[in-house]
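Chemist: Kindly return the folded structure for what I paste below:
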Amino acid sequence: MATAMQHPGPLASAVGVGGEAIRVRGLVQGVGFRPAVWRLARDLGLTGEVRNDAEGVLIRLWGERAVRERFRRRLPDEAPPLARIDSLETTPLDDGPPPPRFHIATSAGGEVHTGIVADAATCAACLAEVFDPADRRYRYAFANCTHCGPRLSIVHALPYDRAATSMAAFPLCPRCRAEYHDPADRRFHAQPTACPACGPRLWLEATGAEPFAPHTDPLAATQRLLEAGHIVAIKGIGGFHLAVDATHDAAVARLRQRKRRPDKPLALMVRDVAMLRRYCRPTDDEHALMQGPAAPIVLLAAEGPETLARGVAPGQRHYGVMLPASPLHHLLMADLEAPIVLTSGNRAGEPPCRTNQEARQRLAGIADALLLHDRDIVDRLDDSVVRWVAGVPTLLRRARGYVPTPLALPAGFEATPSVLALGGELKHTFCLLKDAQALLSAHLGNRHDATVDAAHLPTLARYLALFDHRPQVLAIDPHPDYRSSREGRDRAAAEGLALVEVQHHHAHLAACLADNGLARNSAPVLGIALDGTGYGDDGTLWGGELLLADYRGYRRLASLAPVALPGGTQAIRQPWRLAYAHLYRGFDWAALAADHRHLAFFQALEDQPLATLACMLDSGFNSPSSSACGRLFDAVAALLGLCLTVSYEGQAAIELEAAVDPRALDDGHAYPFTIVTENGLPRLEPQPMWQSLLDDLCRNLPIGVMAARFHAGLADGLAAMVDHLQGQHGVIGAGRIALSGGVFQNAVLGEALIQRLETRGWQVLRHERVPTNDGGLSLGQAIVAAARTLAPPEDSSSCV
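Modeler: Next comes the predicted model:
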């Protein structure tokens, strides 16, 4: 924005009077940033203007040099709570005489180089108004201001102005219009602002034959339905939820039956911390996270004095709980005496409903009533899920409250090309790289589900248009059958784009490096990547890998011992097959079965086609080899009788962790693993662990003790493998070790392994801003593709 300089007069030179343009980049639109600038400039007696444009915010400022410097120093500290300033760039200005005052100018368009703030939970000021009988927004379910409310879920285009959101359908009443145009008001240019006179409205519909009376108070009626054990579908910020009284056994069971979700834990909403402490034991950090603007679901220890319905989280020791994120939810919970289940508004395997018509069609067989409103949801957003692991908040699902907050790329990626990474098959996300930032999509579900897959392309097209992203490079997983990979190959061929294939576990570790801000020229680190499945360079399924890795490449140093999966994906659905495969591989099955026929696991297998499975294992037919750590967890859970078959992804491993007796983690009886070498590659061999586990089963030890000994033994084994690699290679990984992959959602294993590695002097890198599971895979793909496209840094010692 700089123009040709004119020579200032003598007086101006003496006192430093002049002008400057300040380009502000970051998350500075839709958060009250311009009025904050306006107030600060007026307070300091400066003149000029501030405007939104496609690059962020542009400030043109006139006044004495010292005062302008004071403005720049104060601006970061006085920015609104939801703002994030990434950079301030100053250019001298002299467009003639300074303007007489400071004002807020009309937004300008152009190529988009700015972001959108994530949807934010209700702020304290709005909440106070909603519950103040004297306020005109009393009991209004859609109150918001520049410090809170919907953002991505309602926006059609940038710059972020009301006309480009779904609020354009609601013309402002005179009182709201006055607030919207008053820079001194916290609702100045709050694009979703509204009131009962001019904004969205709420109503309740019956899904059965009997309609509700036309003047029914929808919130009060919904509360009565929930208290009576009915299921209500509720249209929220980013989609629909299904709600039911969480203390009502029959109602929760009915919800599970109708939703076709027999076992997976259900999320909860509580009114406040007092209600929360009746059922859970949150730490101060967990409570603060729940009360923050993202308002995620947080996994909390279920150790309160009261209990919920048995069907809320069967087989678990934690509840997934959130506080109200909108005025609608605050009002709904205000008069309820118990928590509610608040789970996604869908049948299992489908994406949650987004529109009223979808809900009427798809939820009629599940919900008894629909609590609806007429503000359109433009972008569907699931609830985010966070768990504390070893003192760090770990995102399990990144969506509402976090997306689309961009992540600044590490040093060395300033000149990165525009990259589109298409992620994996499970917990699918995609990632856009542009302007040295990564924009990771919200969690979109599992692409092997037809309805989720169908929703992917419109969502991707929306992001590309919204953020004006024109990819030059496409990054994909090399798996031949991933839908995302096939889509990427087709798109690259059709559009003439460079295509980069990034091995699954390399992508996991690269995402961890980026999450920790490691520069592009950093020395390679040692990485442990543990998950359920990833396509390996040798055509087998990897998932228990120790790699030496940087952004450009990796070297496989060790892995878990591979075991065949009899029946392929059927073995994942039926973990008893995995346990059988492990025992068949390591023992004389006939003798083992005869010696242990009194154990429940062996009795359960008497009616299974073991002879056929043995032939498959011997011949390799439909029995792919896998080193996946997640499959080892499944096999142990099956042998312990926790989970012979699964109804949702990761169920066996989740129930195995939940079974752990913490008192037995350090009892000195961790199950042993050994290290063997196969074709020059060290492997962590579980056969001794199986023998110890069988011995403990015969001694009738409690399942919690055996589950603890397995976790402790695996942590010992992985740490021993790290020691072994150091003995082989000497100094390795520059003293840093990165942990990534879905297995590290397991807090018991994660904390045990981190403790062992840190005791050995390692700096442990793990995920915090991006999921460690496949939800972070697209970030890793994108940054590897960028690193390979850019010229190698001169001072780099790459693994490639």
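Chemist: use CA for all of it now, contacts and neighbours both
Modeler: Noted.
Chemist: in the stretch 301-450 of the chain, which spans are strands?
Modeler: 318-322, 340-344, 369-373, 385-389, 392-397, 407-408, 419-421, 431-434, 437-440 (DSSP state E, counting those that start in this stretch).
Chemist: meant to ask about the stretch 551-700 of the chain, not that
Modeler: Taking DSSP E, counting those that start in this stretch as the criterion, the stretch 551-700 of the chain carries its strands at 554-560, 563-564, 625-626, 674-678, 681-685.
Chemist: Those strands into CSV, with extra columns for mean neighbour count and distance to A421?
Modeler: Formatted as CSV, the strands of the stretch 551-700 of the chain follow (neighbours: other C-alpha atoms under 10 Å; distance: least, C-alpha to C-alpha, whole Å):
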stretch, mean neighbour count, distance to A421
strand 554-560, 21, 19
strand 563-564, 23, 31
strand 625-626, 22, 25
strand 674-678, 14, 34
strand 681-685, 20, 31
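Chemist: want to put them side by side, so please do this one too:
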Amino acid sequence: MVNHGAPNHSNPTVHSVHCGQPVVRVQVRITGAVQGVGFRPYVFRLAREWRLSGWVVNSAQGVRIEAQGAAPDVEGFLSQLRDHPPPHAVVAGFEATAIPEQTEEGFEVRPSDPGGEPAAFLLPDLASCPECLREIRDPANRRFRYPFTTCTHCGPRYSIVEGIPYDRPLTSMRHFPMCPACEREYRDPSDRRFHAQTNACPDCGPHLAIWDSAGRVLAERAEALAFAAACVRRGEILAMKGLGGFHLICDARNPGAIRLLRERKRRPTKPFAIMAPDFERARKLCVIDRAAADLLASPQAPIVLLPRASACDLPADLAPGNPYLGLMLPYTPLHALLLDELGFPIVATSGNLSDDPICFDEREALERLRAIAGVFLVHNRPILRPVDDSVARFMNGRAVLLRRARGYAPLPLDAGRELPELFATGAHMKNTVAFSRGRLIFVSQHIGDLETLAGAASHERAARDFLRVYGVQPLRVAHDLHPDYGSTRSARQWGVPLAAVQHHKAHVLASMAEHRLEPPVLGVSWDGAGYGEDGKVWGGEFFLFDGRQFEHIGRFRPFRLPGGEQAVKEPRRSLLGVLAVMGRAGDARSLFTELEWRVVTAALGRGLNAPWTTSAGRLFDAAAALVGLHAKTSFEGEAAMGLEFAAARARPSAADPPRLPFDNGIVDWEPLFTHLAASPDSVSEKAWRFHAAMANVILDVARACRVPKVTLAGGCFQNALLTELAVERLRQAGFQPYTSRALPPNDGAISVGQICGAALEVESCVWQSRVES
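Modeler: Coordinates of the predicted model:
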């Protein structure tokens, strides 16, 4: 997310001559994600190759180097370091300055310097590298079947680090002093574990234990893994402490185990993620092209939503009514060893009750998960912060993050301009927090929803974490405009000036920051709900942003939501609200019992608990109910997903869907719903026409505005069909569409948009004070 910085080389000062070449000394300062990636060992080896003396050190700001040698050798060293850094490094700044020559011999790795303002990036956790996986499967290797095998190229980082600089004493590995053999590897420049802060082995590192639901130890080490595998084979549910938290695991082939997990986790229909033992078996489950294979095997190793293969024989209850499976491969030695033992795919879903944050402490897990899992596979390496699995899907041939967590967070976004130091508390759902420093916006891992006490506590912990690690001292704290959101209440506790940023404007600003867009920009911001500046429920908004202010140029025709938030779980209520505005409320009568109908229509008639909304997300729900897909749902987005999947099964009709009028800033959806209600077409045809009509709306508004850059933001653009149709139409008409990739299109990006909105407010205040003076 951060571009490699251009080097700043001052002309070296010549002090002496070595082997006929002038000798120079340079000081190099490198910032970015340069700790925990083997950067110091890489510099050490590189300096030796170029016959240089000097030293390298981790600092709170990144990596600092002093290197001395013949001028051509120093230049070669700098060029190679700049152009070919270690594989997982993200270089944000590279500055080399000539300094006076010194008398010294050799090149060394010096102890870290913790002084100064923290600026180095905390690195995300990295999936196991091929070398470590080979070692744990080699009976002749001393790490054979050791589940905590890591090196400088892989393993835990963000989930175990306490502070900057990244050194073992500042990680939870400080509890495990290295044995002589590990110490030798750590000190050996030729070893892959040279200065690997997570280095450990069976003799000195963390180990496994299996507990029952009362916390009694049933087995340890290798026996614990075998015990856990036997439980899964028998159809039991296992809670396993992994890299950044707990997984709930069961046999993905066993319908009874899946059904039991759904009942206990209170997750009736939401899809479960699965983990396949290897690529060979993964390809029997899903359609995996080259791009998907590369993503699955990447150091980030997210869950990837992929089409279910025709030969896949896993139970439909893994993802009811869904043609996709959320697939991942083992990304830690522990997962790899468990899957080696089992030899079949497993469900590996977040260790929580629905709506709660993921568990990451074994004692907490016993309390929160004992009603779900019968056995607990735990270990004694503390997890210092919870990091859930990231989730991605492909749109327009490119991977799009839907949940940004393990493997990606907390790497920052380069906003392309200097920002004041600000903090943002994010959205109420799919919460993340963020802060800005310089050009960078640091975004936390996915925290989750703030509906529960556990969710609110997780949010507060993540906010304090950023404050402590980076010493954040914000000028403002940005928050959502909604006065009662948990993230808004959190913002009030900081004791600094606040900046309220409207939800849908934040979506647009986040997308602009991701792509570094210069205004003017047409922002299309569609989602389920967000608190509007008029106190109403927004969700289908069009904004023109000129760099200083937003012009609200359009929105969907308002309709009521009978039952308020209950309509989110019951698409039939959204449909009733739509039909009531059309004067056809009775068309929804069959979707309610007699008692329900009397109550809901009476409340609707009086306007009681029936707020007005412009939500595009609720229009998708209404359409899903109208065509007969979902009257009720069990998780957010289920109806819209069903509509997308139905549409994907249709052959696009030669007849265009009706165009929706755009007059006086209002997009009228009534012609579309009138058409769908009267159409004799199949459910799939009607679903496709709905998507096509919604994509056409975006093009029509863009043509009316005549602004080349159009950004599509908000949760509705998790829908691949909608997004691809809109992008295709915009491009064909000569517009430049932008969609989310590195940031989620959903509320996981809101904290970034809040930072940008608060920055506009601060800069406006500065500008106004200058004018007044």
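Chemist: Could you export the strands of the stretch 551-700 of the first structure as JSON lines, including distance to A220 of the first structure?
Modeler: Formatted as JSON lines, the strands of the stretch 551-700 of the first structure follow (distance: least, C-alpha to C-alpha, whole Å):
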{"stretch": "strand 554-560", "distance to A220 of the first structure": "56"}
{"stretch": "strand 563-564", "distance to A220 of the first structure": "56"}
{"stretch": "strand 625-626", "distance to A220 of the first structure": "54"}
{"stretch": "strand 674-678", "distance to A220 of the first structure": "62"}
{"stretch": "strand 681-685", "distance to A220 of the first structure": "59"}
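Chemist: Out of the ones you listed, the one nearest L255 of the first structure is which?
Modeler: Taking C-alpha to C-alpha, strand 625-626 is the member of the strands of the stretch 551-700 of the first structure nearest to L255 of the first structure, at 36.6 Å.
Chemist: elements contacting the closest one?
Modeler: strand 541-549, strand 563-564 (3 or more C-alpha pairs under 8 Å, 6 or more residues apart in numbering; DSSP states H and E).
Chemist: Which among those strands is found nearest to M269 of the first structure?
Modeler: Counting by C-alpha to C-alpha, M269 of the first structure lies closest to strand 541-549 out of those; the figure is 34.8 Å.
Chemist: can you name the residues of the second structure that the closest one overlays?
Modeler: With TM-score structural alignment applied, strand 541-549 of the first structure matches the range 537-545 in the second structure.
Chemist: that's a strand at P22 of the second structure, yeah?
Modeler: Yes: per DSSP: H, G, I helix; E, B strand; the rest coil, P22 of the second structure lies within a strand segment.
Chemist: So what does it match up with in the first structure?
Modeler: When the first structure is aligned by TM-score structural alignment, the residue opposite P22 of the second structure is G16.
Chemist: can you pull the contacts of that match?
Modeler: Residues near G16 of the first structure by C-alpha atoms under 8 Å, 6 or more residues apart in numbering: G63, E64, R65, A66.
Chemist: Could you tell me how far it is located from C353 of the first structure?
Modeler: Separation of G16 of the first structure from C353 of the first structure (C-alpha to C-alpha, to the nearest Å): 59 Å.
Chemist: that older thread, tell me which of the strands of the stretch 301-450 of the first structure is the most buried.
Modeler: With neighbours defined as mean count of other C-alpha atoms under 10 Å, the strands of the stretch 301-450 of the first structure peak in mean count at strand 419-421, which reaches a mean of 31.
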